[in-house]
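Asker: Predicted structure and sequence below. I'll ask about it afterward.
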Amino acid sequence: MRRPAFLMIALLPVALLAACAEMRQPPEFARIPPGLGVASADPVPAMIAEAAAAFSDGGASLNGRPAEAARAIGQMELVAEAFRRNPRWAPVSAATVTELRTARTEWRQAIGIPETAAPETVAVALGQASLALRENDTQRAAAALAPAAFMPGGAPAIARLAAPGPLPQARIASALARDEVARMARMQLGGVTGALDPDAPFLNSLTGAQIPGTMR
């Protein structure tokens, strides 16, 4: 049975409002987990730059700094997933995506994250652990690094973050990702210059919370 024309007309504004609401949603990875945020309305490029700096010596400077290691690895977990899933980053080269996949295997093996662990789950846990470790709260950090995503989890996971060992692939992949974002900006490709969300808030560089006074 066909719907009356007046009913279809009545439903049209509802559909348009729903479409507009969906278009105005902030980018998927603009909602950065606490502990991984960067003070930027467009956090993914900023996270890439910060993580590339952290890995610039192949992870050597992260030894003895588990909070910083958790933050850098958590950021790159999000970046790797953003490049894989978000259409905004479709112009990123296949070589960069491949290097990130290899690097993820490297850092996951270094700190005991199963390959099957969901990136979002890993990133949230690492962000929480980073915040706790900055406050010298090892008990809370150990609780964040639960065995569900870290093997064996807890205190041993903190010890691995404190001594992640050489991470040469993380250095290569994060530098490639940084350079790829810069290339996209120069060439005005895709999301970097043309897809900034005008309503996204600026984020606190540590907690990921919206900075007071900024507007959505």
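Answerer: Sure thing, it's come through.
Asker: only C-alpha atoms for contact and neighbour calcs from this point on.
Answerer: Will do.
Asker: where do the helices sit along this structure?
Answerer: Under the criterion DSSP state H, the chain contains helices at 5-23, 43-54, 66-85, 94-111, 119-134, 138-144, 154-162, 168-186, 190-194.
Asker: Give me the helices and strands touching the shortest one, please.
Answerer: By that I understand helix 190-194. The elements that helix 190-194 packs onto, with contact taken as 3 or more CA pairs under 8 Å, 6 or more residues apart in numbering; DSSP states H and E, are helix 168-186.
Asker: this is the other structure I want to compare:
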Amino acid sequence: MRLFSASPLALAGALSLALSLGACATLPATRNTPFLPAGVFGTYQDNDIGAINQSAWAFASPANTRGNPIEAARAIIALEYLSGELPENPRWVGMGSTIKFRINEARGDLRHIVGIRPDAPPQLVVNALLALAWDLQFGNQTAALQALASPVFTQPPRVTLQALSNLPYVQTANLATVRAAEVEFPGGGVRG
């Protein structure tokens, strides 16, 4: 007795669907792409889309992160992540190399502004900023300052926290992240 019978067309459709869904998945962490836990940018967004949304919103205007180092840290985490994810994940093969270059350039600019070593491994930067955001969210100022005492930072913790609380307008970050959002959401800008 035969329990399953499928036409070659149905099998091809199922295979196409499986490959399409797999192409949307985040790749494992690499030297250039840090691991991010699920939900860093929201419950219903994968990390790629969440990082694009977060960074495009945060860098559109300094007012979006002013006085909110948690959101500033999340935006920098997004740049750290996108700098590796966009060039390495086949999902983004259609995104122009200029956008990927500009995202990496924006990451360097933000590292300079905040006081993150230019040669710091992205995973260490992300780990420190995730710890900072977590500690600030739960009101643990002492632990937050300890997170900023990581060797990836070049300034004293209070100076770094002040930089995160008052990010200036960074044109490279604004333009690069808006372009990435336009590729992901043609004609519609950032969507949540």
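Answerer: That came in fine, so what should we check first? On a predicted model such as this, the values are computed, not experimentally measured, just so you know.
Asker: Map R158 of structure 2 across to structure 1 for me.
Answerer: If you follow R158 of structure 2 across to structure 1 using TM-score structural alignment, you land on A155.
Asker: which residues sit in contact with its match?
Answerer: Taking CA atoms under 8 Å, 6 or more residues apart in numbering, we find A155 of structure 1 in contact with T138, A142.
Asker: 7 Å instead, please
Answerer: A142 (CA atoms under 7 Å, 6 or more residues apart in numbering).
Asker: Could you do S55 of structure 2 as well?
Answerer: Under the criterion of CA under 7 Å, 6+ apart, the contact list for S55 of structure 2 reads A75, A78, L79, T177.
Asker: Against P62 of structure 2, how distant is the aligned residue in structure 2 for E135 of structure 1?
Answerer: Using TM-score structural alignment to pair residues, one finds that E135 of structure 1 aligns to F138 in structure 2. Distance from F138 of structure 2 to P62 of structure 2, counting by CA to CA, to the nearest Å: 24 Å.
Asker: Same check on S165 of structure 2?
Answerer: Distance of S165 of structure 2 to P62 of structure 2, computed by CA to CA: 10 Å.
Asker: what does N68 of structure 2 give?
Answerer: Distance check for N68 of structure 2 against P62 of structure 2: by CA to CA, it reads 10 Å.
Asker: Nearest residue to the middle of structure 1?
Answerer: A centroid search over structure 1 (CA atoms, centre = their mean) returns L78, at 2.5 Å, as the residue closest to the centre.
Asker: Map that one onto structure 2.
Answerer: That one, L78 of structure 1, aligns with Y81 by TM-score structural alignment.
Asker: from what I can see its match touches P34, true?
Answerer: Yes - in this structure, Y81 of structure 2 is within contact of P34 by CA atoms under 7 Å, at 5.8 Å.
Asker: give me the number of residues near the alignment partner in structure 1 of T43 of structure 2?
Answerer: When the two structures are superposed using TM-score structural alignment, T43 of structure 2 falls opposite A39 in structure 1. Neighbour count of A39 of structure 1, defined by other CA atoms under 10 Å: 19.
Asker: ok, A39 of structure 1 to E50 of structure 1 distance?
Answerer: To E50 of structure 1, A39 of structure 1 is 11 Å away according to CA to CA.
Asker: same thing with I158 of structure 1?
Answerer: Distance, I158 of structure 1 to E50 of structure 1, using CA to CA: 21 Å.
Asker: Tell me who's in contact with L131 of structure 1.
Answerer: Neighbouring residues of L131 of structure 1 by CA under 7 Å, 6+ apart: G35.
Asker: and I158 and E50 of structure 1? which has more neighbours close in?
Answerer: I158 (24 against 19).
Asker: got a list of what that one touches?
Answerer: In this structure, I158 of structure 1 makes contact with P66, A142, judged by CA under 7 Å, 6+ apart.
Asker: Let me know the distance separating I48 of structure 1 from A15 of structure 1.
Answerer: As judged by CA to CA, I48 of structure 1 and A15 of structure 1 stand 37 Å apart.
Asker: can you check T193 of structure 1 too?
Answerer: For T193 of structure 1, the distance to A15 of structure 1 equals 30 Å [CA to CA].
Asker: Which residue comes closest to the counterpart of N64 of structure 2 in structure 1 once chain neighbours are left out?
Answerer: For N64 of structure 2, the equivalent position in structure 1 is taken to be S61, counting by TM-score structural alignment. The shortest distance from S61 of structure 1 to any residue that is not its chain neighbour, by CA to CA, 6 or more residues apart in numbering, is 7.4 Å, and that residue is A54.
Asker: From A117 of structure 1, how far off is the one you found?
Answerer: According to CA to CA, A54 of structure 1 and A117 of structure 1 sit 23 Å apart.
Asker: Compare neighbour counts for those two and give me the winner.
Answerer: Neighbours of A54 of structure 1 and A117, each counted by other CA under 10 Å, are more numerous for A54; the result is 22 against 13.
Asker: roughly how far apart are the more buried one and A94 of structure 1?
Answerer: Remark: distance between A54 of structure 1 and A94 of structure 1 (CA to CA) = 23 Å.
Asker: gap between A170 of structure 1 and R140 of structure 1?
Answerer: 27 Å.
Asker: Ok, V44 of structure 1 next?
Answerer: 27 Å.
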